[in-house]
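S.K.: my questions are about this predicted structure, shown below with the sequence.
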Amino acid sequence: MAGFAWVFLIPVVVNAQPPRRPSQSTAPQTPAPHPSEPSAPEKSGFPLRSNIRPRGIGVPAPLQHPPSAEGVTLRTSIGKTRVTIGDPIRYTLTVEADPGVNIVLPNLGANLGAFEIRDYDVQRSKVGKQQRWTAIFTVATYDTGKFNIPSVEVAYEANGKVGSLASQPVEVTVESVKPGEQADIRDIKPPAMVKLTAWDFRWLIATVVAVLAVVIALWWFLHRRNREATAPFALSEPPVPTDREALNALSDLERSDLLAAGKVKEFYTQLSEILRRYIERQFEIPALESTTREVMANMGQSDFDAEEVILVEALLNMSDLVKFAKLVPPPERGAQNIEKVRRLVVNSAQRAASISLEGEIGAETLEAKEETAHAVG
């Protein structure tokens, strides 16, 4: 076709003559005009030229700068270009683009050339109708000499075409922290007379007050403990049985209005916690801090009935789906699940009690037989 050539678009590289200040920019900033003055074209204190080379996808393009390079501006700035070893340097990368232009900031990893990236932050804002991305790097190096912060490439996509802008490298001079030549040692100055005031002893006063407070608190604690030790012995209430605790908690949950208020997640979270606490306390199976899969693996190695294992797995899986997958079971399922857990608690507690009773009877019988044999012998 006349006037066109098949080319490959390449990232757009904007080269700017570096100014004599610690900032490199492909599009220098200019002061904003006064609201009463008409806006004027941007002017720069140094010449700016744009070298745009096509690369990337194969498309027919006029033999001129591709329009996708317009509407995107890349600027860089640096806090200082002469530092000492280890000094933090603030390096800022600013991209401004027209609406509808997509920007892809670079993923630089842990280093920026010879400089180690200590911190990295990206801020996005709007300036008039344009979008602005500001990437702020805090970098440092631990060698002396002259080093370049390398060119940073920013990709963009506009009107279905892709390209990129690359910043100019920035030279930084890193100096040693060793002192230079020092003058001869001077004589020691005579002691200076300092007039002390009460404010100069504030730390001493604060220390004394703190020590007194600790002593008083320790005395009060020991005095109270001795008084409690000499008080008449008080009978403590026996602990609530595990099954009774679980049944009481189920009754409280049943009387709550969580399901009526639409708080399905809170309802099943409490139901799962009641079931897990009962399993852990009654059968010494870790359940409160374990996943559902871990609980089921431990229950499979215990004396649980097969139907009880299936019931526990179904209830825990449903609770997990409600909490993490936002499942909303029908309201009537809540009362049904409470009743299932209640039957599980009653049946398993009765079975555990009968097993314990049989064990005690067997132990007493064995002990009686041993005493009889000992008497006969």
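M.R.: Ah, there it is.

S.K.: contacts and neighbour counts: CA atoms only from here.
M.R.: Noted.

S.K.: ranges for the strands of the stretch 51-200 of the chain?
M.R.: Counting by DSSP state E, counting those that start in this stretch, one finds strands in the stretch 51-200 of the chain at the ranges 58-62, 72-78, 82-84, 89-97, 102-104, 111-112, 115-127, 130-140, 145-149, 153-158, 161-166, 170-175.

S.K.: need those strands in TSV (columns: distance to residue 222 and mean neighbour count).
M.R.: Listed next are the strands of the stretch 51-200 of the chain as TSV, based on distance: least, Cα to Cα, whole Å; neighbours: other Cα atoms under 10 Å:
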stretch	distance to residue 222	mean neighbour count
strand 58-62	86	14
strand 72-78	62	21
strand 82-84	57	17
strand 89-97	56	20
strand 102-104	66	16
strand 111-112	58	16
strand 115-127	51	13
strand 130-140	54	20
strand 145-149	65	15
strand 153-158	69	19
strand 161-166	72	22
strand 170-175	61	18
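
S.K.: want to throw those into CSV with distance to residue 254?
M.R.: Listed next are the strands of the stretch 51-200 of the chain as CSV, based on distance: least, Cα to Cα, whole Å:
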stretch, distance to residue 254
strand 58-62, 68
strand 72-78, 62
strand 82-84, 69
strand 89-97, 59
strand 102-104, 54
strand 111-112, 59
strand 115-127, 50
strand 130-140, 54
strand 145-149, 66
strand 153-158, 58
strand 161-166, 61
strand 170-175, 69
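
S.K.: residue 103 is in contact with residue 155, isn't it?
M.R.: Yes - judged on Cα atoms under 8 Å, residue 103 makes contact with residue 155 at a distance of 6.0 Å.

S.K.: wait, which of the strands of the stretch 51-200 of the chain is closest to residue 373?
M.R.: With Cα to Cα as the measure, strand 115-127 is the member of the strands of the stretch 51-200 of the chain nearest residue 373 (81.7 Å).

S.K.: ok, now how distant is the closest residue to residue 62 other than its chain neighbours from residue 140?
M.R.: Leaving out its chain neighbours, the residue that sits closest to residue 62 by Cα to Cα, 6 or more residues apart in numbering is residue 4, at 4.6 Å. Distance, residue 4 to residue 140, by Cα to Cα, to the nearest Å: 48 Å.

S.K.: check it against this one:
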Amino acid sequence: MKKYILHIFLLISIIAFGQNPMVKAQIETSQIRIGEQFNLKISVNEIENVILPKLELKGLEVIDSAMIDTLGNMLVQKYIITGFDSGAYYIPQQQVFVKNQAYLTDSLLVNVATVAIDTTKIKKFPIKAIKAEPYTFDDFKIYVYILLAALVIIGFWIYWFVIRKRKMEIEEPTFRALPPYDEAIYKLNELDEKLLWQNNKVKEYYSELTEIVRGYIERELKVPALEKTTDEIIETLKDFNEAETISTSKETIDKLKALLQEADLVKFAKSKPLAIEIEEDRKDAKLVIDNLKPKPIIEDDELE
């Protein structure tokens, strides 16, 4: 009876052992030279629910790994490994999970040897000097940017201070080259072309209109009319008329006074004259310029 029990126990052990998966790690060589490559193969005699390890090595480097291969009922993973430092290195035990059960491979020893060099057969060469790298655009781009910025600044300076100034001098009308009367008539015509009061710019219209008349008086009669008030201008002209130093009439002075007062009301009291009144003021401005002139000086020789 005891003999049968022993046989049954041995049979169960053999069956249980045969059912356990086998994990195995193999290398094609245990001796390599620095830089040489060799294969590591991990195999498992099971193909379902298998998790292979991620190699972590010391002193050795994994160059590449092949796709997992299935050979019959066996799973195979290959790695390409090398070493760049001489010495003896262990590939440690790798943990493989099969159906949530961990199994370990054997550890493997790999010797990495240096390459023997026969110095008697190697021709010696002198040490070469350091070779300068060729220049690239990056070596000079900061200077290029500085040069471009300088050219832009110089170009702007030339345009602003030379070309633009000349252009302004050409475009600016040379009123001072005209006689006072011609200048005033020219400006009146320019004012008409602007159509200021027709575009509801009555204040601007009267400002320019009275400035033309005042400028004419200042140039023609040598009176600082642009700086004087309306009353001061009228009093000065009355004095000149009484002294008979100007050729004008009381009616002309009265029309000038009415024009300047109307302009003051528009500019400071926001008065809004009618279109017919604006046209009359324009005619009065022309009349004042036509009839307000200095008396010619008669020399003593002409009196005799």
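M.R.: Okay, I see it. Worth saying up front: this structure is predicted, and the values here are computed from it rather than measured.

S.K.: TM value for the aligned chains?
M.R.: For this chain pair, the superposition-based TM-score is 0.38 by TM-score structural alignment, normalised by the length of the second structure; 125 aligned residues with a Cα RMSD of 2.3 Å.

S.K.: before we move on, back to that, is it true that the residue nearest to residue 62 of the first structure touches residue 59?
M.R.: No - using Cα under 8 Å, residue 4 of the first structure makes no contact with residue 59, being 9.9 Å away.

S.K.: on that earlier part again, looking at the strands of the stretch 51-200 of the first structure, which is nearest to residue 342 of the first structure?
M.R.: Minimum separation from residue 342 of the first structure across these (Cα to Cα) falls at strand 115-127, 53.8 Å.

S.K.: ok, residues contacting that closest one?
M.R.: The contact list for strand 115-127 of the first structure, computed with Cα atoms under 8 Å, 6 or more residues apart in numbering, reads 110-111, 131-141, 149.

S.K.: do that again at 7 Å, thanks
M.R.: Applying Cα atoms under 7 Å, 6 or more residues apart in numbering, the contact partners of strand 115-127 of the first structure are 110-111, 131-141.

S.K.: so which of those comes closest to residue 217 of the first structure?
M.R.: Proximity of the contacts of strand 115-127 of the first structure to residue 217 of the first structure, judged by Cα to Cα, is greatest for residue 138, which lies at 47.9 Å.

S.K.: OK, contacts around that closest one?
M.R.: Taking Cα under 7 Å, 6+ apart as the criterion, residue 138 of the first structure is in contact with 88, 89, 90, 91, 117, 118, 119, 120.

S.K.: hmm, back to that, what number of residues lie near the residue nearest to residue 62 of the first structure?
M.R.: Neighbourhood size, residue 4 of the first structure [other Cα atoms under 10 Å]: 12.

S.K.: if I look at it, how far off is residue 281 of the first structure?
M.R.: 81 Å.

S.K.: check residue 163 of the first structure too.
M.R.: Note on residue 163 of the first structure: its distance to residue 281 of the first structure, by Cα to Cα, is 64 Å.

S.K.: coming back round to it: of the strands of the stretch 51-200 of the first structure, give the one that comes closest to residue 13 of the first structure.
M.R.: Per Cα to Cα, nearest to residue 13 of the first structure of the strands of the stretch 51-200 of the first structure: strand 161-166, 4.7 Å.

S.K.: quick one: list the elements packing against that closest one.
M.R.: strand 13-16, strand 153-158 (3 or more Cα pairs under 7 Å, 6 or more residues apart in numbering; DSSP states H and E).

S.K.: work out for me the element residue 213 of the first structure sits within.
M.R.: If you go by DSSP states H and E, residue 213 of the first structure is part of helix 202-230.

S.K.: nope, residue 6 of the first structure is what I was after
M.R.: strand 4-8.

S.K.: could you give the angle of that strand to strand 58-62?
M.R.: Orientation check (axes from the mean of the first three to the mean of the last three Cα atoms, to 10 degrees): strand 4-8 of the first structure against strand 58-62 gives 140 degrees.

S.K.: I'd guessed residue 216 of the second structure sits against residue 186; true?
M.R.: No - counting by Cα atoms under 7 Å, residue 216 of the second structure sits too far from residue 186 to count as a contact (11.4 Å).

S.K.: give the next helix or strand downstream of the helix holding residue 213 of the first structure.
M.R.: Sequence-wise, the next helix or strand downstream of helix 202-230 of the first structure (DSSP H and E) is helix 242-255.

S.K.: give me the next element, helix or strand, following that next one.
M.R.: As assigned by DSSP H and E, the chain's next helix or strand after helix 242-255 of the first structure is helix 264-283.

S.K.: and the angle from the next helix or strand after that following helix to helix 264-283?
M.R.: Proceeding N to C from helix 264-283 of the first structure, the next assigned helix or strand is helix 292-300, under DSSP H and E. Interaxial angle of helix 292-300 of the first structure relative to helix 264-283 (the same axes, to 10 degrees): 30 degrees.

S.K.: helices or strands up against the helix or strand following helix 292-300 of the first structure?
M.R.: Per DSSP H and E, the first helix or strand lying C-terminal to helix 292-300 of the first structure is helix 306-324. On a contact count with 3+ Cα pairs under 7 Å, 6+ apart, helix 306-324 of the first structure meets helix 264-283, helix 292-300.

S.K.: for helix 306-324 of the first structure, buried residues please.
M.R.: Buried positions in helix 306-324 of the first structure, judged by neighbour count with 16 or more other Cα atoms under 10 Å: 308-309, 311-313, 315-316, 318-323.

S.K.: next SSE downstream of it?
M.R.: In N-to-C order, the element after helix 306-324 of the first structure by DSSP H and E is helix 331-376.

S.K.: okay then, goodbye and thanks.
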